[in-house]
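In: Here is a sequence with its predicted model. Questions after.
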Amino acid sequence: MRRFRARRRQEPTNQMRYSSATDVPQVVPPPIEAAAGRVTESERRTSSQRFRGDIQGLRAVAVLAVLGFHTGMPLLSGGFVGVDVFFVISGFLITGLIDREIGRTGRLRLSRFWARRVRRLLPATAVVLVTVGAMTLLVLPMTRWSSVAWDIATSALYVVNWRLADQSVSYLASDDAPSPVQHYWSLAVEEQFYIVWPLMILLVLWLQRRYRLPLTRAMLTGIAAIGVPSFIWSIVLTKTSPGPAYFVSTTRLWELAIGGALAILAHRIPRLPAVWAHLLGVAGLTAIVLAVVTFDAATPFPGIAALVPTLGAAAVIAAGTVGRRTISDLVLDTPIMRDIGTLSYSLYLWHWPLLIGAAAMWGEDNELPVTIAVTVVGFSVVPAWLTHRLVEAPIHRAKVFVRLPGWAAVLGVVCTAIGVATAVIVSLAVPKQPSYAVGGEAPGAAVLDAIPAQDPDGRPADSVDLLVPDVLAAREDLATLGGEPCISELEGTELEACSYGPEDADVTMALVGDSKAHQWLPAFQRIADERGWRILTYLKSACPLARVDIKYEDRANQDCAEYNETRYDRLHELESIDYVVTSQVASQAYLGPNESQREQTDAMVEDLRRTWTGLEDAGRQVIVLVDNPNPEHEVIECVAEHGDELSACAFPRAIGAERGGAPAQLAALEGLDGVSSVDVNDYICPGDMCPAVIGNVLIYRRGSHLTATYVDSLTPRLDEALIAAMR
């Protein structure tokens, strides 16, 4: 059964933003030519009187798609496109509001426009941010408080999408649990749009009047000037850097521009025959449903693929502008769909934090059974309805903000300040002192020297007075070589290498692989210092040394494939390399979404054998550093919660050994006489249960990655094993 899984990246986590029911009153946004007398006042009044129930229903389709996707419901693997539907709706409605104001007055008052957006959006977001802050302190482990505090602050300032874009390619953040305000990324995109868009229209109006240009043509040219480059950039960045492409505003503006162009051209649509209106509506809904059902995390997005839901949404909206009931209205313009559409903004704000909180309390590895996830989302209707009824609608309709738009600015400052203050409170709650007493010794793996590695009497203590690194610093206890990180980020294809030690060393050893090879740098540095070796590194996060496709975020990692071609050639060509030491966490190749795990594991095993043999034939001795056991849970979060009962954080070695790259490595080693292996896992897991702490040192820093401190304590064991493996 599929399960809700909270993800930080490529998360098609798609968010949305919209205007409320009061922003959907028009059948057609009065054309901007009204200022030039091309549309009569009676036409304008008629066009603005009918409530657009179909747009409310389209909002319902969008929000239900996103909610279904977030719960992991079957057949909704592309539900993240609901956000793109909302982008088109917002572009249409906002441009329509501006169009009507210019049609009535011949100008655009920015203060009134932004005041309307402030009172519509910010109060509800402030309420949710305060709740998220409280939930963070009550439910989430304190190891996540600092990160969530930054997320709340950037959400309150509507720049969180850029923070998420940066984290999407950050090695440090690659294994982090998703933020409870991750869904604010799309709200940030739209808020940034609300700043740029009216300014663009004012510039267009100034140029149109200065050079006496046709107004509609000038407006469409201005929209194209933003939308076309954005679309091209979306295609390029989705191919080269899909993580940032998903979150940044520059790859999304074209989706809002489609809605804006439709608003400007909407007055022409009523001239279409009724049959075309029916076909438009049906085709549009079909396109959206097709994207929801067939797209998934492996779909390059946004890019060209985003045309399917965005043009679908535009077609549905266009069909509804004819002023008559269409086939699509039978689905969209119904009481239940209108009610869901009215709640869509609040529902969107609430459902994700509740899912994250539920996953923290009842989930395993940030996963919830679909049934529980659906129940949580169903419950989110309650706070969503209360927020809409008590906060969102009353403030939006308050007459004081209509009479005195300046007060909306005060409201905006207050709401933003509330969000930032919440972030500060969460940040201040993070313990500033280590959670364990300072002083004493932290020998780490050295304590095991006095006992046989598998001696059951050598079990670690259930509590310690000193812990190094402290749980709050463990995530940053990252391996370096000579003070440099020496690992390429998740995205990119450029081969980056580090070297350490004398160039004329008798032994030159290349450390190659993904982050599981990288974690051993502290030990290799000490060994190089003691033995006079030279160390070269060719490391890339989430990219083991392999010639087959590697799976990352449910798709083939093309950057890794290209990087590996260059890396493999370098290892062959550089004659100074004596030894290639490699390790990895990946145990499967990527053969496609329909291939079995066994087939993909077999493909990885066969590829590793070919790769290692090829290096041996080129005169390099290959030494395989067997991957360490992979915990079932986040160890540092467990230690933060059970510091006086560390046995609660142990996990079975048999299970941990099957979760990493060791099974594929060991299977590939069978029968390869020329390839050696190094296995120091008895000093990481000295027994049937793998502990969280040995010798006052925290073993794991994030996921299955070891702390640099513990790796350093393993140096004598690794040195001994390497010497034994070398020939």
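Out: Yep, that arrived.
In: C-alpha from now on. contacts and neighbour counts both.
Out: OK.
In: Skip the chain neighbours and tell me the closest residue to Gly281.
Out: Once flanking residues are discounted, Gly281 sits nearest to Val316: 4.4 Å by C-alpha to C-alpha, 6 or more residues apart in numbering.
In: The one you found is in contact with Ile327, isn't it?
Out: No - judged on C-alpha atoms under 8 Å, Val316 makes no contact with Ile327 at a distance of 10.2 Å.
In: here comes the other one, which I'd like you to weigh against the first:
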Amino acid sequence: MTSVTTAAPGSTTARASGFRPDVEGLRAIAVGTVLWFHAGLGGLRGGFAGVDIFFVISGFLITGQLVREVERSSRISLPRFYARRAKRLFPAAATVLLATAVLTVLFLPKISWRVFGWDIAASAAYVVNWRLADRAVDYLAEDTSVSPVQHFWSLAVEEQYYIVWPLLLLALAVLIRRARLPVRPTMAIGLAAIVLPSLAWSIHLTEADPARAYFVTTTRLWELGIGALVAVGATRWRRLSAPLGAALAWSGLAVIAVGLVAQSTATPWPGWHALVPVAGTAAVILGGHSAGRLGPVRVLGTRPMVWIGGLSYSLYLWHFPLIVAASAHLGELTRWQGSAVAVASVMPAWLTHRFIENPLRFHPRVAEHTRNALVLGLTCSLLGVGAGYAVTRVGASPTLDAAQVAQLRAAHQFGGQVLGSGQQPSSAGIDRHPQAMTPKPADAPADAPVLYADGCQTVRTTTEVVTCVYGVKGARKVMALVGDSKAAQWFPALERYALERGWEIRTYLKSACPWSPALIFDGDNPTRRYSNCQQWGKDVLARLLGPEKPTVVVTSGIRSVAFGADGTERESVMVDGYVDYWTQLGRAGVPVLALMDTPQPGRIVYECVLEHKDDYMTACQGAWNDGSGGPALRAATDRVPTSRLVDLNPWVCPDRTCWPVIGSVLVWRQGSHLTATYTESLASVVAREISAALTQVGVQP
């Protein structure tokens, strides 16, 4: 599953239908496990499931209010409903978002300010879960650290649910009134229309796209719906005998405990595994209707548990920004440090609850006037959005406008143009103190080839071969661009070449997957084999030797080692893999041009530039090297006569120095990848080198 985050404690009042101390105690368990998990104390590996506990509680409490309103009046007042939520949730949330904006500027890296600023704004608008879902599956967002408001995703899910569910209830209320249908059974049927499809979709998407499934609303609706079903059936649950209710409630608590210990971040989530905390929570609430003192209320209803439960919303809001800020300042937190921050979050949580949340919520002008409550909520949201936007603007770097870029291009002083047009580049024209640059450091990760936006690079989790066509479509000469992101980074210059020389480009690209039959590891885990890459590579080869046979293959790769038969990693295995594929292509009359891997600068350059505004040209330099994939590419071309190595690195790191900015263009984006702007600025150099290599292998440029 993706990086695990917390959830909003049941953002409702526990006194909706008479005080339920056991439910308040459940909220204490949920927020306690979340804090324990984020403090890194160990033991509760499934502490992230506090989110699911909260969802069930929220569905139960809110739906209880709505059902009783329909029973009283056969109607639902949507303004009153949203006013109750606005005055309950928004003041505390806005307070924390404002504080988080300050913490972001004080403690978090400058490179994150823009991303986190928009996260804060999205949190205030209760749509941040969709933003996080997109980022979780965005290859170009891989350098983004944990957001200090990542935990707001669950609040967003709840608010989106409470847009849909009251509207459905309102429609059901009309139907109930006109057709004289029983209230609770009719509502149960309406809930089933939410719960069953959402659960089915949750199971499917968790298998197909777990990173996205964790955050999106559609995979979580069923959890709130289960809590709502418990509320709808409350009149029936009260008929259970006390011993039976107690047995059910204690069993539910045991199920929750087992899940918290047995499940972990390796468990696909939510999917069907989330049924464990959801069913356990539902059983505790359901059984508690009749269990009395025989049930878990004797534990959950104690004063400390009820006090923590009442504070859980504010406590949840505060703890995560403080943990993220402390981690940024101190580095990875020890267990003692993590627990200290979690405990310290109690104070601002109590202050917020005591002096902001309750006073505003119960103030006569707010409590007695729906319009005022709605205005308060809107004001709080706008404050959060404004705070987030302010963070995106703080410390913005000077950048070039379109006119300045055009002027530099015309003077041949833009990007790689300053290195000259000779056979060897010269660093003499590099400005050691540039005043502005493009792209801005904060924009560097997004300054990537358009093929990413076009969906032309296959993700790691699939073997599907995705092909995109660029250049002069239908042209007689076809260039197949094959490999991973290190091949893809050269696309802007290659596309210019294709358009000017009358070539078609077809792309065959897969994330972190050099085009070789050799088995490599997946990502940063050296024990996880990337078998999807192997199968994808074989399928691509079959296409290139068959109906999609190109004129030439252009490739590159980020790795030089692969697993041998004995399970150890060796460069020779990767080289043999390249030689195998390239030789088969050569026999079919298709030469291969291998683009040398770009050097590893040894740091995240755009972040370094932002942190060293006055001396980044010195502080952010990188040393010359062959890149992580270069040695294998070089060795393979030495062994395959129908291949050539195209080494463009002298124009990436002129005079063997990897400058952060060349010709007012930021050179590097993620890791050792080049910005699309810089690659495009090398179009004339790339055209010359590609043409020379094609001539050497007998292809007319």
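Out: That came through fine. Every value quoted in this text rests on a predicted model; they were computed, and no experiment measured them.
In: picking up where we left off before, can you tell me what the residue nearest to Gly281 of the first structure aligns to in the second structure?
Out: Mapped onto the second structure by TM-score structural alignment, Val316 of the first structure lines up with Val284.
In: Pull the contacting residues for its match.
Out: Going by C-alpha atoms under 8 Å, 6 or more residues apart in numbering, Val284 of the second structure touches Leu248, Ala249, Trp250, Ser251, Gly252, Leu253, Pro296.
In: The third one contacts Pro296, correct?
Out: Yes - taking C-alpha under 8 Å as the contact criterion, Trp250 of the second structure and Pro296 are neighbours in contact, 6.0 Å apart.
In: Which one's more surrounded, these two?
Out: Remark: of Trp250 of the second structure and Pro296, Pro296 carries more neighbours, 27 against 21, as counted by other C-alpha atoms under 10 Å.
In: Can you tell me how far Ala409 of the first structure is from Phe113 of the first structure?
Out: Separation of Ala409 of the first structure from Phe113 of the first structure (C-alpha to C-alpha, to the nearest Å) stands at 11 Å.
In: Cys653 of the second structure and Trp659 touch, don't they?
Out: Yes - the pair Cys653 of the second structure / Trp659 is scored as a contact, 6.5 Å apart, by C-alpha under 8 Å.
In: picking up where we left off before, before we move on, what SS does the residue nearest to Gly281 of the first structure have?
Out: With DSSP: H, G, I helix; E, B strand; the rest coil as the basis, Val316 of the first structure sits in helix.
In: repeat for Gly103 of the first structure
Out: Of the three states, Gly103 of the first structure takes helix under three-state DSSP.
In: where along the stretch 451-600 of the first structure do the helices fall?
Out: 515-518, 521-531, 558-573, 597-617 (DSSP state H, counting those that start in this stretch).
In: Would you point to the one among those helices that's packed deepest?
Out: Mean neighbours per residue, mean count of other C-alpha atoms under 10 Å, is largest over the helices of the stretch 451-600 of the first structure for helix 515-518, with a mean of 26.
In: Could you tell me where that helix falls in the second structure?
Out: Counting by TM-score structural alignment, helix 515-518 of the first structure pairs with residues 485-488 of the second structure.
In: And the contacts of that stretch?
Out: Counting by C-alpha under 8 Å, 6+ apart, residues outside stretch 485-488 of the second structure touching it are 449, 481, 509-512, 554-558, 595, 597-598, 673.
In: Let's see that with 6 Å instead.
Out: Thr555, Ser556, Gly557 (C-alpha atoms under 6 Å, 6 or more residues apart in numbering).
In: repeat for stretch 637-648 of the first structure
Out: Here stretch 637-648 of the first structure makes contact (C-alpha under 6 Å, 6+ apart) with Pro141, Asp462, Ser463, Cys649.
In: Count the residues that sit near the second one.
Out: Asp462 of the first structure: 16 surrounding residues under other C-alpha under 10 Å.
In: just Arg72 of the second structure next, same as before
Out: 10.
In: For Leu220 of the first structure, find the nearest of the helices of the stretch 451-600 of the first structure.
Out: helix 558-573 (37.2 Å; C-alpha to C-alpha).
In: what's the mean deviation for that closest one versus the second structure?
Out: Taking mean C-alpha distance after the TM-score superposition for the first structure, the mean distance separating helix 558-573 of the first structure from the aligned residues in the second structure is 5.1 Å.
In: Let me know the angle separating that helix from helix 597-617.
Out: Angle, helix 558-573 of the first structure to helix 597-617, by axes from the mean of the first three to the mean of the last three C-alpha atoms, to 10 degrees: 30 degrees.
In: Just the residues contacting helix 558-573 of the first structure, thanks.
Out: Here helix 558-573 of the first structure makes contact (C-alpha under 6 Å, 6+ apart) with Gly492, Thr493, Cys543.
In: Contact partners for the residue nearest the centre of the second structure?
Out: The centre of the second structure sits closest to Ala136, judged by C-alpha atoms, centre = their mean, with a distance of 2.3 Å. Contacts for Ala136 of the second structure (C-alpha under 6 Å, 6+ apart) come out as Ala211.
In: do that again at 7 Å, thanks
Out: Listed by C-alpha atoms under 7 Å, 6 or more residues apart in numbering, the contact set of Ala136 of the second structure reads Ala211, Arg212.
In: Done for today, thanks.
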